[in-house]
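> kindly generate the corresponding structure for this input.
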Amino acid sequence: MNLTPPASAPIAAKHLASDTHHGITRTDDYAWLRDQNWRDVMRDPAALSPDIRAYLEAENDYTDAALAPLGDLRETLFAEMKGRIKEEDASVPSPDGPFAYYLRYAQGSQHPIFCRLDTEGSEQVLLDCNKEAEGEAYFRIGEVDHAPMHDLVAWTADRKGSEYFTIRVRDAATGKDLADEVPDTSGDIAWDANGKSFLYVHVDEEHRPLKVFRHIVGTHAKDDTLVYEEEDHGFYVDVGKTQSGRFLLIDIHDHQTSELRLIPAGAPATPPRLVAAREHGVEYDIEHDEDRERFLILTNVDGAEDFKLMEAPVAAPERANWRDFVPHRPGTLVLAHVAYRNHHARLERRDGLSRIVIRRLGDGAEHEIGFDEEAYDLNLSSGYEYNTTRTRFAYNSMTTPSEVYDYDMESRARTLRKRQEVPSGHNPADYVTRRIFAKAGDGELVPVSLLYRKTTKLDGSAPCLLYGYGSYGISIPASFSVTALSLVDRGFVYAIAHIRGGKEKGYRWYSDGKLLKKRNTFTDFIAAGEHLAKEGLTSRGRIVCHGGSAGGMLMGAVANMAPDLFNGIIAEVPFVDVMATMLDASLPLTPPEWHEWGNPIEDEDAYKYMASYSPYDNVRAQSYPHIFALGGLTDPRVTYWEPAKWAAKLRALRTDANLTLLRINMEAGHGGAPGRFERLKEVALVYSFALAVSDSI
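All right, here's what the predicted structure looks like:
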């Protein structure tokens, strides 16, 4: 089906604005789409200026009209995707003393229900999020964390999509919330050892998490004690706890530097104790080995690019006392670790594939949990317990639904606890998953994970959806997707390009895709598309590319750089107005982001380099693929005006008749619709677009 644009598209007014840095002047016709009242809009969407609202609603109406012929297809896709989800489902209960905690979904429900089982197997519902969401235009649950004595449950929720979470405390026995209400938080909490108080992070008017407070249960939030305040607005602050439960953690970090402070969980009024002062470019986190009175530290000090593990005494954890525990092994990236009483588990990646390594703390003996598939996803779950020989992991691949295992670290017994059910049916033997490598312009080999049906002809005729991200060191897993099957079953090749900017091939893969090497991310993605066509897996002009957030920036960059390679581009909450955002230190995330992209305010080289790829700034008079951009009005991460400005400029300058579509969710933020089925409707929307522009319906 060829989509036909409606008779007339919205044309944004032009109001010239400019700024000058390093003697270079930028002009912007659409800066007016940023509401000067944006802070208020984050808290109350009704505060949006009427002229901006009118324009965004006109864009939404235009998109609805353009995609109206796909209504039946969207319903079909949604029904397929929903049919692959077991509606009445539950997670594997996680033991913690006299209870085992889990969440479940009821038939037809959008949101989870948090529960626990007692020793006799009787269920108690702690929090039904469906009831909490009743009457709300938006509801997203944050953290649900029971107190160590199991008598209280702290839970957090965002009701605007702007990621301002309010904390409430529930009496587990009565199911009633106490009077405690703590607004404007990041959503994270850390209980003290006695369950009488907890730490949380306050989010300020600029949406920056810089202050840690301690709340005593039964008191008013205005009386909470300030525990720590970060003065550098380029850092984030989180709170947590060691697996042993002995220490509360205050984690101060940006994208390449970290610093930890500790508070004894049994003495929560104690001033935070610094572990090691921040050093630029040095990252670390800790676990507690209680029996040996030491900390186990995951860090990249001493040039350990792919990280190593070190140890330090609890009594003297300063940097000078760190000693190697597991030495650095170049090419083996240590991703995460957890310490139990007698064992230590670490998740690491080598050659793009993950594995779990178990170490017995008494004698240092190690063994590995390995897997056979060519491409897969692996996650390690720490659970609640410390004095246990059991850890838990989840395994899946692009053809294999998720499997959750309990693993005895001493006996090495592996027990399957849950296998993801696909009610409508799924036979892994009908599909092929592979990993191929595309050669980048500088000779680097870019991994590409593939999924397609065995019956798909690989003669260049197949359409392809190519997904990418490539930022912040985030690796995109080759995981099972109930949504991607709807494309694959219609003859698509589904591909994930593991481009630089992620950590799929180690930390160097990340550092080679950031700052003054950021263009590698975009050229890697283009190389992946070219290679797919060269190998006959698809062909040029048959590829729809898809990315969100920083991956949306990728979409904007490749649209400018290689428009003839793609026939469609889906950019969700796309970070496309890079220059304007990084030049505005007042925006919520700009100062912390300078370590990822560069600081164009202070650094002329960073300014010029960023200007060379910033998607919005590089839109020009040329042909473009069909483009579908999606954003959220209350998004604090990628503000709504970024996709709005981008769409306006594309429509004004493109020289072809292809579609430029913009959809702004007027009641949601960065994560889109919060309910599990509402999110599927959004996926069905963008996949119907992919199918239509590929003439695959």
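> rest of the way, CA atoms for contacts and neighbours
Fine.
> the residue most central in space within the chain in helix, strand or coil?
Closest residue to the average C-alpha location of the chain: I474 at 8.1 Å, with CA atoms, centre = their mean. Each residue gets one of three states, and I474 gets coil by DSSP: H, G, I helix; E, B strand; the rest coil.
> now the second one, please; I'll put the structures next to each other:
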Amino acid sequence: FSENEAVFNTSAETVLNYNKYAKDFPNFILGEVKVSPKNDKVAYVFDKHGEESHTLAIDNIPSGESSIKHHIETDSEDKKCRQINRHVVGTDPADDVVTFAEPDITTMASVQEGDEYIILNSGHSSGLSLYVIPRDAPYNPWQPLLLGQLGMSASLDEAQGRAILHIHDAQEKTTTFYYVSAHMLRAISEGWRHDLRHFPVICRSNADVAYLGSGMKGRYYYYIKDVKFQQSIVVHKFSPNDPAGYSQTWLVVDLGRRRGEVQAELFGSNKNVILRVTTSSPGRMTKVVEYNLNTRISAVVHDTVHPTANMDDYVESIIEMPQQFRVQDLMLADQGFVMAHAHIRGGGGTALTAVANMAPGAFQAGIAGMPFTDVLGSLLEEKLAHSDWLEFGNPKNATVFEYIRGYNPYDNIRKQKYPHLLLTTALHDPRVPYWDPAKFVAKLRAHKTDDNMLFLSTDMSGGHFTTKDEVSAKMKKIRMLCFLFKALGVNWRDVYATAPPAVEVHRT
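Take a look at the predicted model:
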């Protein structure tokens, strides 16, 4: 729906009909949606098949007629964007001008909008560079705000010309928040050179504090923090008379002990900013509270219970995951299971399939979702760009080659007994192609000397993140549970827990 202050009290206006586009594509994914300032056009990005091949469209409101559609420039092999084009609405996409091209094949680029600046992010998990141009001068060249360093990642929130720069040190596990004034940000956009010593430090965390999100709008800035599993949202208010950038901690929302997901967003006009906080508990109770940041008055706008449970768990080599338990764990605890979560950095499924080779007797069954089983073969593929070199190492180095080959799941399959295994994949997955787990299963079938179960479950229509409907998603979860119970020889017990089992979480 389109929200415009001039017509806020009139009937709602549809700007984009998701069902219209998704009805013929079961794995349709809608990306970012932006409405023009005059509310006459809507720009959006979509992926028809879940294969991360995106199309940009600009539709007229309210007719819904598309004035332009063209493919976003990404690498044809690894689907990563390294080129930023400038498009003028109403012109032929073939006339678009390349404004930024990243020569380093280990990186990727993206663009975000602030109030007064366009921000370009370019880099990888271990180092990110930031560039800016004023929104009112889109033909200007990109100017560097921060040039990335190894071991550091960065992001920027901007509103009304000023910004907060976050720099995360992955090794030290610390995050530093810098204030960039409107005057300084304008100077940077005009080519002024600087370093971090020019920016006042707002706050700096230690290893016990995790920052889970942030945002800016108008005179307000918020961040979500987690201190030893105690969560809160802190709001600062900018003051034009304060050289440090903010006058005080304006609002603190105490969320208590972490029990599920927390999301926050700022919306409304710059003069009347609303903070919307959405929390979901392990019982899938969803609560939405809105805070008027001018008055600091709150109101519960949504409070309900969803009887479904989410048991998906995606692990990637570049992601630092917060320690948490899932609803599935509590249900399995009622059945007598004991759970231990190991946060192992290195491609989803790689650890499980590697351990199956190294110590097959260490466990009885394993489920590898979208597993990356041929690390060495993928890293040696010349047509692919390897941002993973920074995580796994460059196999063109002889020492690194031998090290990777020493644990690479596909290369280390041998004639021995293996535990029960279930591997999953998807036909349109560009991140872990279906042939990776498929060839692992084929080789394993030819070598294993036991009669244990070995399954490959392939989604013939989905991608890495997609499932065509809710029923299919639930069937995947049920299939995994059935495999797990059968592999372990466990019968479902008809138990009713009057209270959820006590769960202790220990930081190691």
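> what's the TM-score here?
These two chains, once laid on top of each other, score a TM-score of 0.83 by TM-score structural alignment, normalised by the length of structure 2; 474 aligned residues with a CA RMSD of 3.2 Å.
> residue in structure 2 paired with the residue nearest to the centre of structure 1?
With TM-score structural alignment as the matching criterion, the partner of I474 of structure 1 in structure 2 is E320.
> before we move on, what about D151 of structure 1?
Aligned against structure 2 - with TM-score structural alignment as the criterion - D151 of structure 1 pairs with D40.
> hang on, that match packs against E65?
No - counting by CA atoms under 8 Å, no contact exists between D40 of structure 2 and E65, whose distance comes to 11.4 Å.
> which residues in structure 1 form helices?
If you assign secondary structure with DSSP state H, the helices in structure 1 sit at 38-43, 50-67, 71-83, 129-133, 484-488, 507-511, 519-534, 550-561, 578-582, 590-597, 604-613, 641-653, 676-693.
> so can I have TSV of those helices showing mean neighbour count and distance to A320 of structure 1?
Converted to TSV, the helices of structure 1 look like this (neighbours: other CA atoms under 10 Å; distance: least, CA to CA, whole Å):
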stretch	mean neighbour count	distance to A320 of structure 1
helix 38-43	20	44
helix 50-67	18	56
helix 71-83	18	54
helix 129-133	15	48
helix 484-488	21	50
helix 507-511	22	25
helix 519-534	24	37
helix 550-561	26	37
helix 578-582	21	37
helix 590-597	20	26
helix 604-613	18	35
helix 641-653	23	46
helix 676-693	21	49
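> in a markdown table, list those helices along with distance to L274 of structure 1.
Written out in a markdown table, the entries for the helices of structure 1 read as follows (distance: least, CA to CA, whole Å):
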| stretch | distance to L274 of structure 1 |
| --- | --- |
| helix 38-43 | 34 |
| helix 50-67 | 47 |
| helix 71-83 | 48 |
| helix 129-133 | 38 |
| helix 484-488 | 46 |
| helix 507-511 | 26 |
| helix 519-534 | 36 |
| helix 550-561 | 33 |
| helix 578-582 | 31 |
| helix 590-597 | 21 |
| helix 604-613 | 33 |
| helix 641-653 | 39 |
| helix 676-693 | 41 |
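> for A304 of structure 1, find the nearest of the ones you listed.
Comparing the helices of structure 1 by their distance to A304 of structure 1 (CA to CA), the top pick is helix 507-511, with 9.6 Å.
> can you check which part of structure 2 that closest one sits on?
The aligned range for helix 507-511 of structure 1 is empty, by TM-score structural alignment.
> for stretch 251-261 of structure 1, same thing?
Under TM-score structural alignment, the alignment places stretch 251-261 of structure 1 onto residues 121-131 of structure 2.
> and the matching stretch, how far out from the chain middle?
In terms of CA atoms, centre = their mean, to the nearest Å, the centre of stretch 121-131 of structure 2 is found 15 Å from the chain centre.
> related to what we said a few turns ago, look up how far S125 of structure 2 lies from the match of D151 of structure 1.
38 Å (CA to CA, to the nearest Å).
> likewise E102 of structure 2?
15 Å.
> between the two, which is the more surrounded one?
Counting neighbours by other CA atoms under 10 Å for E102 of structure 2 and for S125 shows that S125 has the greater number, 21 against 15.
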